[in-house]
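Engineer: Kindly return the folded structure for what I paste below:
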Amino acid sequence: MADYDLILRGGHLIDPVQDIDAPMELAFADGKVARVSASISGTAKRVEDVSGCLITPGLIDMHTHVYWGGTSIGVAADDYAKSSAVTTLVDTGSAGPGNFAGFQAHVIDKAEARILVYLHISHAGIYAFSNRVMVGESEEMRLMDPLTALEAAKANPGTIIGIKVRLGAWTSGIHGMAPFEFALQVAEAAGLPLMVHIDDPPPSYDEVVRRLRRGDVLTHCFRPFPNAPLTGKGGVRPAVLEARRRGVIFDVGHGMSSFSVRVARQMLAHGFWPDTISSDVHTLCIEGPAFDLVTTLSKFLSLGMPLPEVIRAATQNAAAALRRPELGTLRPGTVGDASVLRLQNGMFEFEDGDKETFEGRQRLTAAGTVLGGRIWQLT
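Structural biologist: Next up, the predicted model:
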């Protein structure tokens, strides 16, 4: 009888939780991480040579839209996860309490990748965003559905990990912070964090971050002007700094037009790194400019974030934001998820949400995925 189900050999392992950044072998048994060591003896049902690759904890994409077929912006969950070496997809508001059951039955239950959900406070979630029609769901206050949202959150604690609300001129129109009040009440009653989308004002960046609590997530945190996190003089807004001290989580959420390289450069120059790096992948940005999580991570490598910190933002920090300590690490006994990545050197062109291009000297690409202790994808 084999000692392990799977051993990965020859890779360079990065696990910020364990402070590992070195050549290591990794073994899995019974769906969990079994051992991490410079050399693992014993037998395995399968041994894979991943020489020249990085091994990381299973990547967590903190902001995706994977309600394929249920919303116009949904992408196919497993196809996307494999293409970007992601093991946990966090869907952020595609579904609301009125259509969550369909999302659960037709996508979440059938997917191999893990899908966790920030449930939208709007009854039908993000129901009318496409390349032809864009109707902000938070513009219609009659769609706010706190009672059903609370019932759904309480009934599905294993899947619903937070409440989502979208604010701004494109999504809440003239109503400003009003949808936030509904979302906050549900989050407080359910004991869950909020994730808040912000676009053009109203409301302002300051108005939003001043209301967020410890553990709440502001996505699109490096969005462009107007409503950027910077003052007119280029400094970080005091309300942003205070929110970070309070424990608010700042998430990238690249998306179609929600990431500015100019803003990111200035924020990083001030020592303000994002807590979590996510793609906000959906049908309007999966073919660019966001593409996927590994491309978004690569952009932050090009901006000077050290590789271990880039990996931390999509593993340890994301798991902490989700309150799932069993994820985001390769510590023995934890969930047997790992991502195998290639780190390529050269000159690579990237594009932000304002169509501004910039160059980087390194790029991460997906080479494989281990899901529940088994090879799910290997290229």
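
Engineer: make it CA atoms for all contacts and neighbour counts henceforth
Structural biologist: Fine.

Engineer: Distance from stretch 77-88 to the middle of the chain?
Structural biologist: Mean-position distance between stretch 77-88 and its chain equals 12 Å (CA atoms, centre = their mean, to the nearest Å).

Engineer: If you count neighbours, what's buried in that stretch?
Structural biologist: 77-78, 80-88 (16 or more other CA atoms under 10 Å).

Engineer: Likewise for stretch 190-200?
Structural biologist: Residues of stretch 190-200 classed as buried by neighbour count (16+ other CA under 10 Å): 190, 192-200.

Engineer: now that stretch: how far from the chain's centre is it?
Structural biologist: On CA atoms, centre = their mean, the centre of stretch 190-200 falls 14 Å from the chain's centre.

Engineer: For the comparison step, fold the sequence that follows:
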Amino acid sequence: MKASYIIRNGRVMDPRTGLDRIQDLVICNNRIVDPQGEAVSCDHIIDATGCIVSPGLIDFHTHVFYEGSAIAIRPDFMIPQGTTSAVDAGTSGTANFESFYKTVVVPSTVRLKSFLTVYSGGQLDPKLCEDFNPALFNLERMERIVDKYRDNILGLKIRFSRGVVPDDKGMDYLKATVELADLLNARLGTALRVCVHTTNSPVSAGDLASCLRPGDIFCHCFQGSGNNLVLENGEIDSGVLQARKRGVLFDAANGKGNFGIETAKRALAKNFLPDIISSDLTNDKFNMPPYDKNLPTVLSKYLTLGLDLMTVLRTVTEVPAEIMGMAGQIGTLQPGAYADVVVLKEKNIPVLHKDWKNDTLQGNVLLVPQMTLCAGEIQFCQTDFWL
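Structural biologist: I've put the predicted structure just below:
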């Protein structure tokens, strides 16, 4: 067998298969392969001694409608951060989704899927607030867009915060969004999820979660503004626990203003772990400390908070791959999967993490990408790696 690359001597970690050992990873063309005892020749041997070899990271909550939204970044800028797949969290709406798809999704090296904001204009600018009044839903166009791009659109997005939805009508708006997803699913045979931005909600976390269906996304789950999922007595809101039992998914979706260190500490102390860890990257924080800078920095924060490495990797590989409908194709190193791979070094250096309240968390571990392969092609290599 002639291989394209062999990554040798690395600690290969794959949450989907439970693999965690020093071994070679063999790549042929755009796939990971198992030689099964066959002799392998290769002109490109990559020595990953002292490094972690992981499936390419999947950033499940980003904003990448570059040049279509004032908050967005170029998706391929995430490749040096080890991200090979991502989900845009509703930066576009029905009025501009096709522009987003044609100008960003199609030419992107990072594999992209999307949520569609139920407000037709999407998230255009921090100073332009969306209006989620159900009277403004463009059902006819939404049905056409979802049907045409059903392989890309994962679900509908609503921001559920004071100042974005009315305090007295917010729950009506949320319920209308869920009903809209149900209606489109019935008409089109789709399986649209609902993703809810929960920071500074006008209702309790439990009441909010009670509206969600199995597979829906409660994002910014560790936010520390207003009603959060940890009650004053330190217990997790019972409505949140019931939602998790029903199959509602909880995404950390950190962001700059959507994460509270104390909320996270108290939730983790009750063993309430996020199903997904994502960055919520926008251009006001991209690569800028001490908030969520990039996905590896966010993952390092959760290592500091006490999660083990395999658990952390699962939230950015196996779990989001399943939600994206690509289990076994991405988010894994099993033979036959796309060769989306990141080589990481776990460095012991001081790292300061902050939240929107300026509460701090002092860490001493940082995951640093050394190389990123997207579908078997090296798209990033750290200057001092593979010399």
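
Engineer: Just send the buried residues of stretch 77-88 of the first structure back as TSV, with secondary structure and distance to residue 334 of the first structure too.
Structural biologist: Shown next, in TSV, are those (DSSP: H, G, I helix; E, B strand; the rest coil; distance: CA to CA, whole Å):
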residue	secondary structure	distance to residue 334 of the first structure
77	helix	23
78	helix	22
80	helix	24
81	helix	20
82	helix	21
83	helix	24
84	coil	22
85	coil	18
86	strand	17
87	strand	14
88	strand	14
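
Engineer: Please report the distance of the residue nearest to the spatial centre of the first structure from residue 125 of the first structure.
Structural biologist: The first structure has residue 62 as the residue nearest its centroid, 1.6 Å off, counting by CA atoms, centre = their mean. Note on residue 62 of the first structure: its distance to residue 125 of the first structure, by CA to CA, to the nearest Å, is 17 Å.

Engineer: try residue 74 of the first structure
Structural biologist: Where residue 125 of the first structure is concerned, residue 74 of the first structure sits at a distance of 12 Å (CA to CA).

Engineer: out of the two, which sits in the more crowded spot?
Structural biologist: Of the pair residue 74 of the first structure and residue 125, residue 125 is the one with more neighbours under other CA atoms under 10 Å, namely 26 against 20.

Engineer: Please identify which helix or strand holds the aligned partner of that one in the second structure.
Structural biologist: In the second structure, the residue matched to residue 125 of the first structure (TM-score structural alignment) is residue 122. Under the criterion DSSP states H and E, no helix or strand holds residue 122 of the second structure.

Engineer: so who does residue 122 of the second structure touch?
Structural biologist: The contact partners of residue 122 of the second structure, by CA atoms under 8 Å, 6 or more residues apart in numbering, come to 90-96, 116, 130.

Engineer: Now with 10 Å, please.
Structural biologist: Neighbouring residues of residue 122 of the second structure by CA atoms under 10 Å, 6 or more residues apart in numbering: 68-69, 90-97, 116, 128-131, 157-158.

Engineer: now swap in residue 206 of the first structure and tell me
Structural biologist: So residue 206 of the first structure contacts 227-229, 237-240, 243 (CA under 10 Å, 6+ apart).
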